[in-house]
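J.: can't give you the sequence, but here's the structure:
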């Protein structure tokens, strides 16, 4: 059954195209009726035939068959009418088919189709009689047109010479039968409208959004068809063609926006080839008219048709490249593939250089692209640091919400809003887009963390400078000033009281030695001399022994370490010193274990204690000391890991070693 509907849909489209080509040929030779209504039949054949093919994967078999029947009937009407006007072969019978085949499809658009939309079945089992009424109305009108002599039809057009209805019966044109047919049509249309109203009352969510479009298409069809009956003949023909389009267009929009029938995977190709088909017909007709107007070519019908067909074929090839991306943009929202929309965000990531620029350009771009792809009314991106960014109108309860992860780490979540909700397949699409959006979110967070680290580094350096300035100003400076005064006093007493002068100089030597030790201590804080004298391993062992107290034992387990750049040695030594000092002074630990080893070119320095652990808020904020240690590790390409619990705290610095000769030279060339 599904194959029959698809085949009928394909035949409807082909019949419409063939009829259009026949009309183009007749028009070039001046053999067209007035009015011809060919455009109405062409529009219906292609639109409804394409929709029938579009529904090939849908379970709505009755709806698919109805659309195929409407399109095929209109296509046959167009072929029959144009063949009849050609005057070749069985043109009388072809003209007869064209005189009535349009009627059932025209009536079914208003009397049958709305009762099946949007799900492809009647609103309730008892409404099958309404569907039967619509079918009967379409069949009655078609039969009346088929049996009515041409000169007695309500809306006669011009006819080819000698045209006679081969099965015409004058009695069929009686006013009574016409009134019965009109009553049937009005009743069926009223039932269709009532069916839509009842379905609307029972619907909710996505189905209600689908019904909005179906109802709009139905209302426009009634309005356009009704207005067309009141206009002059030429305009009536145009309005009749327009009346064939609102329902299939509304159904297509329901497919695109609200997942009707689940056919979004094939709709882009169907629209593409439908657009190409219409373009080919237009190009062919324009070309054949232009060539037919040339006197020297007017008599060569075959040459004109062949040349027009060739030009139309080349036009189709050229239009394919132009139409395809635009059709895909219509279907998928913004680009050929939904994920390609966020590819542009990657290029913006490369161009952005500061956290503010990332937050101002990249995050809004992510939200804009996601909203375009999923046609959302609003979106909100909440990053892990608590910052938010909005796009559109993110109000009410989020219809879709997904978490953003990067390398197993949550970086935020993305929420979308759309009136009427989202289809099931769109949730999967959002998850796919979230995988790419998480890259932008992670980049923004990473940039902000780096900016915070740089600010912390600046604060730490400034604090260190202030401490050094304080020590020099309040300790070393006054000491040296006092020593200078004592030296001046000793010089003044050298002649008058040599013994007093010598006593002052003796005390001066002792105090100078203390000042030297103070300066040496400050220098040690900048670059520990033990690193140059002993190397990192022994220096760490000496550090452990020096920082141990009567209450806290500090054990060192240091393997033989290879040579490494001075900057990395200093960083490791300073981190170890800060961590051991914190454990001894603040952790309440009885044992502190300092270990250092190199594995696979990576230096690991660990300080573990059995103290009380860090308070939760300090662990999060890291504090100035922990920030300083982390900064030292990052400055030499490493990382700092801090774990804390009831059994103590562990601080581990992981530093990939640099082994190039230039970096090692800085270590070898250091003064002893």
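T.: Cool, got the structure. These numbers were taken from a predicted model, which means no experiment stands behind them.
J.: When you work out contacts or count neighbours from here on, use the C-alpha atoms and nothing else.
T.: OK.
J.: so how far is stretch 581-597 from its chain's centroid?
T.: Computed by CA atoms, centre = their mean, to the nearest Å, the chain-centroid distance of stretch 581-597 equals 50 Å.
J.: what comes up buried for that stretch?
T.: 581, 583-584, 587-597 (16 or more other CA atoms under 10 Å).
J.: Likewise for stretch 312-320?
T.: Under 16+ other CA under 10 Å, the buried positions of stretch 312-320 are 312, 315-316.
J.: which among these gets closest to residue 559?
T.: Proximity of these to residue 559 was ranked by CA to CA; the top entry is residue 316 with 76.0 Å.
J.: Could you give the separation of the host helix or strand of the closest one from the chain centroid?
T.: Taking DSSP states H and E as the definition, one finds residue 316 inside helix 301-332. Its chain's C-alpha centre and that of helix 301-332 lie 31 Å apart, by CA atoms, centre = their mean.
J.: here's the one I want to compare it with:
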């Protein structure tokens, strides 16, 4: 790694050891920024001078070699200098910043010299100072601009080569550019301007001060050589960029995609140049600054703000609509021309063009899908959600639902491994996997109504990462799947609750039958026999008859106690006698005593409550009081009963020792939660602010009985 950094950094230029430092790390950074600002201002002044000189030429005939650079070079120089200055301000030591700023200076200077020379020749007869030098620089400095794009491709985005093995190819590429510069600095002016009008006034100016004496055929051959050298100088940096892209990590690849976007935009611009050239001969001169500006903007964003925008979205839309426009134009032109030629009927040509419109929608869809798969590794978000919705409609249970969701996610995101874990309400976790397990997974929890119900583990494609858009899409998909999973799970819970209810009723009936048959039945049968025996003894042995009746009385007392126990188990009689508040008060009085004081409060009159709600509230309050008495070591305990429009609230607080660090839910805590949960409510046990424990239960009572009755009891209860 050290060798790589040393070699690459040496090629990139003087930049100090290590990676580019952040701005503001010392006085030297402020000096660098000041120097960059001065250079940027000079670029602006030079570009402004070129624009002024070009404007002064407005009334003259302007041949391409002289007039157009004053406008195009000024625009290109300003763009490069502005982007470079902004980047230097943020990262003063970054090589890419100085590459843009230096490129802007070179382009601006060349344009100014060309405009100055043109102004001198056309307006002043070539009498302005340094006209020959300005003409030489302005007419031949263009090749220096050929260094900008190769250097950007070689050093983008961190100012270093992809690896040391690219040093020799990079030197070859830059050597080719150097040869082009050398040839164009020495080639005769008549060869450069061949086919273009030349001012008569130029004849007296030394246009070829360093031109070797070679035959014209040799110079003509160099024009072909220049094309080959330029191709090599671009092909090597492109190969280096591709190699860097293929070997990059997901973070670096996001930055490199900005240059891909710039390349695609430039391809569109080049296509526009070829399409418009028959109508606008100088269109390439106008659009050329735009090409450089796109590259400079890509460098600026990728280096300084690559996470600010979604490059995948921009890149995808560029490919989609650029490819679509090219395809539609090509097909439309072919159909229009072909139909008009073959049939010799303009109407047929119009019909053929209309056929292209019919093909537009499926063509767009195919390009869109291909773009999404190549760039993002997944289908269009709507297609993902639509496919998932279809699978969810076909699933009938949570297990099958997960088996449907997992392959959809794997196919949509081109993921080699997907795992979904769904927490079951009764405990445990259901897991469904697709693909071979991996370590490089992204784990995302998913929730239903702010309650986490599971987790998704997804491995991105090799060499990619989950973008922000991918994570947002996953969140939407998981939200949809979570709602479906929760609905299905609730359906199963309801079914289990029904089964438990039926089983509970059957067990309760069996217990009642057993108590009646095994307890009350024999006692009553024995009492009847004893009464019959006492009746037989009454005429001849009164003491024996009296003793028999005394035994009967004891048996009936036992029967009465058993009946009361059975009735109390079904529903505490105190609820019918005193109402919920009164029953709780009397039960609380049994726990008071010693150091513990118990109080019961009601928040106004309680509404008429369903029997099940009253029993659940009474049992929860009783169990909470029992826990306070046994474990809290409290001196004060308060029971509060209140009603909201939808639920009965039961709160029991104490000032005791509070909860232990580790809570082991015993039978009592579980029973309280189950009693509230059976009616759709909940019960929580938590520390009380200021010390002690707080038990809070909320029990919905629905709309069955909303008539307000006194909290002391039910009318007619005695």
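T.: Perfect, I can see it now. Since the structure is predicted, the reported quantities are computational estimates derived from the model, not experimental observations.
J.: Mind putting the buried residues of stretch 312-320 of structure 1 into TSV with distance to residue 655 of structure 1?
T.: TSV is the format used below for the buried residues of stretch 312-320 of structure 1 (distance: CA to CA, whole Å):
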residue	distance to residue 655 of structure 1
312	69
315	65
316	63
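J.: my read is residue 6 of structure 1 is in a strand, agree?
T.: No: checked against DSSP: H, G, I helix; E, B strand; the rest coil, residue 6 of structure 1 lies outside a strand; its state is helix.
J.: Now do the contacts for it.
T.: Residues near residue 6 of structure 1 by CA atoms under 8 Å, 6 or more residues apart in numbering: 52-53, 55-56, 64, 68.
J.: 7 Å instead?
T.: Going by CA atoms under 7 Å, 6 or more residues apart in numbering, residue 6 of structure 1 touches 52-53, 56.
J.: Equivalent analysis for residue 65 of structure 1, please.
T.: Here residue 65 of structure 1 is in contact with residue 5 (CA under 7 Å, 6+ apart).
J.: State the distance from residue 272 of structure 2 to residue 2 of structure 2.
T.: Noted for residue 272 of structure 2: a distance of 46 Å to residue 2 of structure 2, by CA to CA, to the nearest Å.
J.: who's more crowded, those two?
T.: residue 272 (14 against 8; other CA atoms under 10 Å).
J.: What's the match for the more buried one in structure 1?
T.: Using TM-score structural alignment, residue 272 of structure 2 has no partner in structure 1.
J.: name the element residue 272 of structure 2 belongs to?
T.: helix 250-276.
J.: Check residue 324 of structure 2 too.
T.: helix 311-343.
J.: Assign the equivalent of residue 123 of structure 1 over in structure 2 to helix, strand or coil.
T.: Mapped onto structure 2 by TM-score structural alignment, residue 123 of structure 1 lines up with residue 161. Judged by three-state DSSP, the three-state class of residue 161 of structure 2 is coil.
J.: again with residue 103 of structure 2
T.: Residue 103 of structure 2 is classified as helix under three-state DSSP.
J.: Return the residues in contact with it.
T.: Residue 103 of structure 2 makes contact with 80, 148, according to CA under 7 Å, 6+ apart.
J.: for residue 345 of structure 1, same thing?
T.: 362, 365-366.
J.: give me that answer again for 10 Å
T.: 351, 361-366, 369, 436-437, 439-440 (CA atoms under 10 Å, 6 or more residues apart in numbering).
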